[in-house]
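Q: What shape does this take:
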Amino acid sequence: MILSPSLLSSDFGRLADELAALETAGLSWVHWDVMDGTFVPNITYGQPVIAHLRKQSRLFFDVHLMVERPERYLHEFVDAGADMLVVHAEATPHVQRALAEIRRLGVKSGVALNPHTPLSVLDYVLDDADMVLVMTVNPGFGGQSFLPASYRKISELRAMINARGLSTLIQVDGGVDPSNTAQLVQSGADVLVSGSAFFKFPPYAERLKAFEAAANSVL
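A: Down below sits the predicted model:
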């Protein structure tokens, strides 16, 4: 299990300090929720913020683009220092092209699905994705409650990936905390994104241990 804390719930006035604290606590990934105010109602940060903080962090930058027509910005986010770019299947009519371009730019590719989006949209693009992000809340704001129907979706996605002999990661984002970590891992999740359930419970090293203990209980 990889834990990727979402900076959406961190202290925006101390982002550099937050990244340093995550490294010190033993985290390896960090999740950037990039929102444009159109695809989702909220607005967060963009390429300049990521580029500035890239110089100050060795963490794996997992960048989730909640923006309309993300293909317009792929090279800018790669230049800013993203290690992985995740685009929404609902945000572009050219998902395969976007995923192929992300890989061409030299970083990992991911595709995200909103809660209502069926797995069938992945039929012809799954081979182009290094990771699939299953949204377990409706995207746009932190602190929402996990949608229980997501467990079945994650299990079905794991079966689809295994049937094709792929090594595609499954990421889960929305309402993730230690109380549902075991069931998420058991359902097939590899990467867990946690915002308020992580950052509101310092010290970070101890919170990481709580997630890891829950994950290890079913491994």
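Q: rest of the way, CA atoms for contacts and neighbours
A: Will do.
Q: Look up how far residue 51 lies from residue 94.
A: As judged by Cα to Cα, to the nearest Å, residue 94 and residue 51 stand 26 Å apart.
Q: Looking only at neighbour counts, state which of those two leads.
A: Set residue 94 next to residue 51 and count neighbours by other Cα atoms under 10 Å: residue 51 wins out with 17 against 13.
Q: Could you say which helix or strand holds that one?
A: Per DSSP states H and E, residue 51 falls inside helix 47-54.
Q: Chain neighbours aside, what residue packs nearest to residue 179?
A: Nearest residue to residue 179, sequence neighbours excluded (Cα to Cα, 6 or more residues apart in numbering): residue 214, at 7.5 Å.
Q: do residue 99 as well
A: Closest residue to residue 99 apart from its sequence neighbours, by Cα to Cα, 6+ apart: residue 109 at 5.7 Å.
Q: so what's the one you found up against?
A: Each residue near residue 109 by Cα atoms under 8 Å, 6 or more residues apart in numbering is listed here: 84-86, 99-100, 102-103, 128-131.
Q: now swap in residue 142 and tell me
A: For residue 142, the contacting residues are 8-9, 174, 195-196, by Cα under 8 Å, 6+ apart.
Q: For the comparison step, fold the sequence that follows:
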Amino acid sequence: MEKCLAPSILSADFGILKQQLEVIDEAGAQYVHFDVMDGVFVPSISFGLPVLKTIRKYTDRMMDVHLMIVDPERYVKDFAEAGADIITVHAEACKHLDATIELIKASGAMAGVAINPATPLSAISHVLEKVDMVLIMTVNPGFGGQSLIPYTLDKVRELSQLLNQKGLKIDIEVDGGINKDTIDDALDAGANIIVAGSAVFNGDISANVEALMEKMR
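A: Now for the predicted structure:
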């Protein structure tokens, strides 16, 4: 599977977001990770549809929308229409996960499913054939800048083995605490889509992207 970097704009400077999107594009990042938080499923509130509609005009990268919200099926169609290429929902937040995945696909977007650090892979094992990507949270969601929880990489390894056994080619994304010191472990465990927030946007953005991309090569 192709290895891709997904800078999380949760850590960006929204006063100059257009310019920062151009910098990560020019540096070679393939995705833009868009964290939607509702203050209910996770403690924080971030941003939503109006921001997505706006930034969609300024980047042609894969728009990777991560819905950290309760009952995400309410907004799937709206996020797809606003420009999401892939919509990822949390298994823990869906009353009917299978139906929500079907709704995402019907909207024209690719479907992703996410699980929190303490949620076992068994929670999503029956829908793996239906999704395009699995997101293993490597921190407890809700805040940027946290340290990676080591045991979450065991789940990445377990998922990678399970997908091989099933003959499934599905992207494995990791999100949380990924930086130049932890990216190697995440890649070695089997992740191929790497979300990085503060590791990209703190300091020299272009140099940060290039350094992470070099490790991914």
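Q: whereabouts in the second structure does the helix holding residue 51 of the first structure align?
A: Helix 47-54 of the first structure corresponds to residues 49-56 in the second structure, going by TM-score structural alignment.
Q: Which element, helix or strand, includes residue 64 of the second structure?
A: strand 62-68.
Q: What is the burial count for residue 123 of the second structure?
A: Residue 123 of the second structure, neighbours per other Cα under 10 Å, totals 12.
Q: Counterpart of it over in the first structure?
A: Using TM-score structural alignment, residue 123 of the second structure pairs with residue 121 in the first structure.
Q: tell me the contacts of the nearest residue to that match once chain neighbours are set aside?
A: Spatial nearest neighbour of residue 121 of the first structure, chain neighbours left out: residue 89 (7.6 Å); criterion: Cα to Cα, 6+ apart. By Cα under 8 Å, 6+ apart, the contact list for residue 89 of the first structure reads 95, 111-113, 121.
Q: just the buried members of those residues?
A: 95, 111-113 (16 or more other Cα atoms under 10 Å).
Q: Could you export these as TSV, including secondary structure and distance to residue 73 of the first structure?
A: Converted to TSV, these look like this (DSSP: H, G, I helix; E, B strand; the rest coil; distance: Cα to Cα, whole Å):
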residue	secondary structure	distance to residue 73 of the first structure
95	helix	14
111	strand	15
112	strand	16
113	strand	19
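Q: Where does stretch 22-29 of the first structure end up in the second structure?
A: Mapped onto the second structure using TM-score structural alignment, stretch 22-29 of the first structure spans residues 24-31.
Q: And that stretch, end to end?
A: First residue to last in stretch 24-31 of the second structure (Cα to Cα) measures 9 Å.
Q: Which parts of it count as buried, going by neighbours?
A: Those would be 24-25, 27, 29-31, for stretch 24-31 of the second structure by 16+ other Cα under 10 Å.
Q: same check, this time on stretch 76-86 of the second structure
A: If you call a residue buried by 16+ other Cα under 10 Å, then stretch 76-86 of the second structure has these buried ones: 76-77, 79-80, 82-86.
Q: same check, this time on stretch 112-125 of the first structure
A: Using 16+ other Cα under 10 Å as the test for burial, stretch 112-125 of the first structure gives 112-115, 122, 125.
Q: Out of the contacts of residue 109 of the first structure, name the ones that lie in strands.
A: The strands, defined by DSSP state E, take in 84-86, 131 from those.
Q: Identify the residues contacting the aligned partner of residue 135 of the second structure in the first structure.
A: Aligning on TM-score structural alignment places residue 135 of the second structure opposite residue 133 in the first structure. Contacts for residue 133 of the first structure were tallied using Cα under 8 Å, 6+ apart; they are 86, 110-113, 170-173.
Q: any idea how far residue 68 of the first structure is from residue 133 of the first structure?
A: Counting by Cα to Cα, the gap from residue 133 of the first structure to residue 68 of the first structure is 17 Å.
Q: now do residue 41 of the first structure
A: Per Cα to Cα, residue 41 of the first structure is found 12 Å from residue 68 of the first structure.
Q: Tell me which of these two has more neighbours.
A: Applying other Cα under 10 Å to residue 41 of the first structure and residue 68 shows that residue 68 carries more neighbours, namely 18 against 12.
Q: Can you find the partner of the more buried one in the second structure?
A: With TM-score structural alignment as the criterion, residue 68 of the first structure pairs with residue 70.
Q: Let me know whether its match touches residue 94 as I believe.
A: Yes: contact criterion Cα atoms under 8 Å: residue 70 of the second structure and residue 94 qualify, at 7.0 Å.
Q: Aligned counterpart of residue 94 of the first structure in the second structure, please.
A: Using TM-score structural alignment as the criterion, residue 94 of the first structure maps onto residue 96 of the second structure.
Q: now the match of residue 123 of the second structure: how far from residue 189 of the first structure?
A: 19 Å.
Q: Apart from its neighbours in sequence, what residue is nearest residue 178 of the second structure?
A: The spatial neighbour of residue 178 of the second structure that comes closest, neighbours along the chain excluded (Cα to Cα, 6+ apart), is residue 196 at 5.6 Å.
Q: Map that neighbour across to the first structure for me.
A: Residue pairing (TM-score structural alignment): residue 196 of the second structure is matched to residue 194 of the first structure.
Q: got it, and residue 172 of the second structure?
A: Mapped onto the first structure by TM-score structural alignment, residue 172 of the second structure lines up with residue 170.
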